[in-house]
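In: Here's a sequence, model it:
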Amino acid sequence: MLAEKPPKTNRRPAHANCLNTFAIWTRTAEPASLNLSVSDAISNHQQGRLLFSGSDLGMPIQVRQWQQLRWLHFDQHSIEACIDLDSPASLTIPYTEAMVLAAALKPDAQQMLNLGCGVGSFERYFNHQLPQLSITSVEASALIIDLAKRWFLLPENLRLYNCAAEEFLKQERQRYDLIFCDIHIADGHPNCLDTLQFYRHLKQALQPSGLLVINVLPRDNDQLLRWLLLIRDPFTHLMLLPIDNKQNCLIFCFDQSPPDDLEIIERASQWDSRYGSNLLHHCDSLVRLPVPP
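Out: This is a model prediction of the structure:
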C-alpha cells in the first residue's frame, strides 16, 4: 500500500528522526521518477471510470480505471494497488520497485513468501521476470482476492492462502529464501506488527541465509522505533530504505551479514540491466543500522 506523506509540519519525518536515534550514516537520494500518467491517477482517486464500489472491514473500497491504468483504493488518502494494462507485469507504485531490491540481493532465491498479496503486483512481476521462482502468497481479505482475479489479472494456479499473515506463520513449517511483508490496510496496520512473536515467526520461516523485507507506514518516530526494536530481537542486521516523498519505509532484515555497499550496487545494476528497472536509484537511500554489541 502506498501512503502519501502527511502535510508538512515542523517535525521531521519519522524515519529521519529514527535514523538519528540509532546514530547511523545516511545519504541523500535523488528525486523519485514516476510516470506522469501514473502520478496523475494516484494523486486523484476520483478520476476515471468507476468499475467497482463496496466495502471491506468497514472501509469503502473502489476500483477505477483511467486510460490504461486501473487502481484500487480504500479512501482518499491511500492507493492499495495500480496496474498498467499495457504492461501488466510492471510495478507502477514506487515502493514496490524498491522492495524488489531484496530479490536482486538474493538472485539465487528459489522459494518466496509474499505476505499481503493484495491484487498480485509481485506475483505478476515475478511470474514474468523469474518464472522459476516458486511463490507462496497470503492475503487476509477474500474481497481483495476476488477483485484481484476479476480486475487485476491475478496469475492463475497461484499457491494462495486466504488468511491473516500471523495465522499462516504460526502453522507454516517451510523455510523461504525471500519473504515480502506488506500487510497494511489503507493507512493502518494489523496488530501483529506490534508483537515480538510475529517477527520471531518470520525468522522461523526464513532460511538462515534468507532476506526479509517489510513495508511499514510509521505515523511518527516512536512507532518506527518500536518496530525496529522488536525486529532487532530476532534479526541481527537491519537496513532502512525510506521512500522519497512518501510515508513508506522499507526494513530489510538479515540474520547473516548483508552484502557490502559495492556488492549491493553491483547486484542492483545487474538487475536493472536485465529487467529494465531502476534499483540503483534506491541504493542511494539505503541506511544500515549498527549491529548491537
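In: drop to CA atoms for contacts and neighbour counts, all remaining ones
Out: Will do.
In: which helices and strands does the strand ranked longest in the chain pack with?
Out: Using DSSP state E to define each element, the chain has its longest strand at strand 206-216. Counting contacts by 3 or more C-alpha pairs under 8 Å, 6 or more residues apart in numbering; DSSP states H and E, the secondary-structure elements packed against strand 206-216 are helix 101-105, strand 176-181, strand 249-254.
In: could you point out which element follows the longest helix seen in the chain?
Out: Secondary structure of the chain read by DSSP state H shows that its longest helix is helix 261-275. Next in sequence after helix 261-275, counting helices and strands by DSSP states H and E, comes helix 279-283.
In: Can you give the distance from that following helix to the centre of its chain?
Out: Relative to the chain's own centre, helix 279-283 is displaced by 15 Å; criterion: C-alpha atoms, centre = their mean, to the nearest Å.
In: need the helices for this structure, in chain order.
Out: According to DSSP H, the helices that the chain contains are 14-21, 36-43, 94-99, 101-105, 121-129, 142-151, 165-171, 196-204, 221-232, 261-275, 279-283.
In: for the ones you listed, which one sits closest to residue 52?
Out: With C-alpha to C-alpha as the criterion, residue 52 lies closest to helix 142-151 of the helices of the chain, at 8.7 Å.
In: Can you pull out the residues in contact with the closest one?
Out: 56, 118, 119, 120, 139, 154, 155, 162 (C-alpha atoms under 8 Å, 6 or more residues apart in numbering).
In: Surely residue 239 is in contact with residue 285, unless I've mixed up the numbering?
Out: No: counting by C-alpha atoms under 8 Å, residue 239 stays clear of residue 285, with 10.1 Å between them.
In: what's the burial count for the nearest residue to residue 277 once chain neighbours are set aside?
Out: Leaving aside its sequence neighbours, residue 277 sits nearest to residue 271 (C-alpha to C-alpha, 6 or more residues apart in numbering; 7.2 Å). If you count neighbours by other C-alpha atoms under 10 Å, residue 271 ends up with 21.
In: so residue 271 sits right up against residue 104, yeah?
Out: Yes: using C-alpha under 8 Å, residue 271 makes contact with residue 104 at a distance of 6.1 Å.
In: ends of stretch 65-77, how far apart?
Out: Across stretch 65-77, the terminal residues are separated by 17 Å (C-alpha to C-alpha, to the nearest Å).
In: for stretch 74-90, same thing?
Out: 22 Å.
In: just stretch 122-135 next, same as before
Out: Stretch 122-135 end-to-end distance (C-alpha to C-alpha) = 10 Å.
In: Pull the residues that contact that stretch.
Out: Here stretch 122-135 has contacts from 88-91, 96, 109-114, 117, 153-155, 158-159, 275, using C-alpha under 8 Å, 6+ apart.
In: To check against the first, give me the structure of this:
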Amino acid sequence: MPSNRPPFIDLAWFKMAQPQATRINCSVQHSCEVFEYDSLRWICTADGAVQSMLFTEDHSYPVLHYIKALLCSLVFVDKPGKMLNLGLGSGAIERYLESHHPEIAVTSIEPEVEMITLSKECFYLDSSYPVRNQSAESFLHDNQQQFDLIICDIHCPPEQPNPIETMTFLQNLTNALLPQGVVAINFLAESESHIIDMLVRLRQIFEQVTLIDVLRQQNIVFYCSNNPFPEPSELNLKAALPVYGNIQAETIISQLIWLPE
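Out: Reported below is the predicted structural model:
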C-alpha cells in the first residue's frame, strides 16, 4: 500500500485481512480484541463490529470513512473553539484534532474505562490526555456547558437500545449547542424505515438536518443545527481547502443529502 494513505476499508478488506492479522496483547482484560495487519490496527468487539482503526504510519489519519464524515462537521462552523466528543473509541477524533486543529478545546467522554486504557496503551492517545469516564447520557444530563461542535458516536451491543434514539437525549444534545453549533451523529441503520424514524425524531428537535449515507457502509451521519446551514456552494468551497484534505471533506460534503424544508 502507499506509505501515506491506507486502502479503502470495507467488508471485503476485513474478510481478506482478519485471518492474516496479528493479535496485539494489551494489559486490560476486555471483551474487545486488538488486531494489526499491513500498517492498520483496529478494535474488534465481541459482536464482531470494528469500533475503531489506526494507521500506524500516521497516527492522526482518520482511517474509517464514517470518522472522516463526523469530522466534516468542522466545515459547517467558522473557527470552532469548543468540541464535545461523545464516544472516545480508540481516540481517532482526538488524535486528528490534536495534530490538525490544536486550537479546538475538546471534551472527551467514554463510559468504559477499558476503552480509555486501550486508546492510550495501543492507539497512541497521549497518556496524559484527559477523558471523562462517564456515559454520554449522564454527562448531558448534568452538563452546563455549550459547544460549537458535538460529535456523537456511541457503540451499543445489539440487544441494548441506543440513547441517541430517545427524545430526552436529543433534547439534551441541542441544549449543549451554542446558537451556531452543529452536532454530527453516527447512526447504524438497520433498515430504510429505521433511518426515516430517526430523521423524524431529529427534525422534531433540530431546525436543520442534513445527512450522508457513508459509502458502501450502513452508517448514516446526520448533521444537525438550530442555525441555518451555510449554502451548499459555500460549504463546497470551504471543504476544498487543504486543511480538510485528510478527511476528504471535498468529496463528503459534495455527497450530502439536502432535505426539503
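In: that older thread, neighbour count for the contacts of helix 142-151 of structure 1 - can I get that in TSV?
Out: Putting the contacts of helix 142-151 of structure 1 into TSV (neighbours: other C-alpha atoms under 10 Å) gives the following:
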residue	neighbour count
56	13
118	29
119	27
120	24
139	24
154	22
155	14
162	17
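In: What is the most widely separated pair among the residues you listed?
Out: Pairwise over the contacts of helix 142-151 of structure 1, using C-alpha to C-alpha, the maximum falls at 56 and 155, 22.5 Å.
In: Tally up the residues packed near whatever residue of structure 1 lines up with residue 208 of structure 2, please.
Out: Here residue 208 of structure 2 is matched to residue 237 in structure 1, going by TM-score structural alignment. Other residues lying near residue 237 of structure 1 total 19 when counted by other C-alpha under 10 Å.
In: Ok, residue 46 of structure 2 next?
Out: 12.
In: Could you give the separation of stretch 95-112 of structure 1 from the chain centroid?
Out: 11 Å.
In: what do you get for stretch 123-138 of structure 1?
Out: Taking mean C-alpha positions (C-alpha atoms, centre = their mean), stretch 123-138 of structure 1 and its chain are 15 Å apart.
In: Just give me the neighbour total for the counterpart of residue 132 of structure 2 in structure 1.
Out: In structure 1, the residue matched to residue 132 of structure 2 (TM-score structural alignment) is residue 161. Neighbourhood size, residue 161 of structure 1 [other C-alpha under 10 Å]: 17.
In: out of everything not next to it in sequence, what's closest to residue 161 of structure 1?
Out: residue 138 (4.8 Å).
In: Repeat that for residue 131 of structure 2.
Out: Closest to residue 131 of structure 2 by C-alpha to C-alpha, 6+ apart is residue 108, at 5.1 Å.
In: Can you verify my assumption that that neighbour contacts residue 90?
Out: No: with contact defined as C-alpha under 8 Å, residue 108 of structure 2 does not reach residue 90; the gap is 11.5 Å.
In: Identify the residues contacting the match of residue 208 of structure 2.
Out: Contacts of residue 237 of structure 1 (C-alpha under 8 Å, 6+ apart): 253, 254, 255, 256, 257, 258, 289, 290, 291.
In: Run through the residues that contact the closest residue to residue 124 of structure 2 other than its chain neighbours.
Out: Of all residues not flanking residue 124 of structure 2 in the chain, residue 59 sits nearest, at 7.1 Å (C-alpha to C-alpha, 6+ apart). If you count contacts by C-alpha under 8 Å, 6+ apart, residue 59 of structure 2 has them with 95, 96, 123, 124.
In: residue contacts, the match of residue 132 of structure 2?
Out: Contacts of residue 161 of structure 1 (C-alpha under 8 Å, 6+ apart): 136, 137, 138, 139.
In: what do you get if the cut-off is 10 Å, keeping everything else the same?
Out: 115, 117, 136, 137, 138, 139, 140, 142, 145, 168 (C-alpha atoms under 10 Å, 6 or more residues apart in numbering).
In: first vs last residue of stretch 39-59 of structure 1, how far apart are they?
Out: First residue to last in stretch 39-59 of structure 1 (C-alpha to C-alpha) measures 24 Å.
In: which residues sit against it?
Out: 2, 4, 33-34, 37, 60-67, 69-82, 92-93, 141-144, 147, 151, 185-186.
In: Tell me which residue of structure 1 matches up with residue 119 of structure 2.
Out: Residue 119 of structure 2 maps onto residue 148 in structure 1, by TM-score structural alignment.
In: My read is that residue 246 of structure 1 contacts residue 14, right?
Out: No: Residue 246 of structure 1 lies out of contact with residue 14 (C-alpha atoms under 10 Å); the separation is 11.2 Å.
In: More neighbours: which of these two?
Out: For residue 246 of structure 1 versus residue 14, neighbours defined as other C-alpha under 10 Å are more numerous around residue 14 (20 against 16).
In: doesn't residue 268 make contact with residue 282 of structure 1?
Out: Yes: counting by C-alpha under 10 Å, residue 268 is a contact partner of residue 282 of structure 1 at 9.0 Å.
In: Now list whatever residues contact both of these two.
Out: Joint contacts of residue 282 of structure 1 and residue 268 (C-alpha under 10 Å, 6+ apart) are residue 101.
In: What is the corresponding segment of structure 2 for stretch 215-225 of structure 1?
Out: Going by TM-score structural alignment: stretch 215-225 of structure 1 matches residues 186-196.
In: ends of that stretch, how far apart?
Out: Start-to-end, stretch 186-196 of structure 2 (C-alpha to C-alpha) is 15 Å.
In: For it, list every residue counted as buried.
Out: 186, 187, 188, 189 (16 or more other C-alpha atoms under 10 Å).
In: thought residue 229 of structure 1 was touching residue 251?
Out: No: if you go by C-alpha under 10 Å, residue 229 of structure 1 and residue 251 don't touch, sitting 12.0 Å apart.
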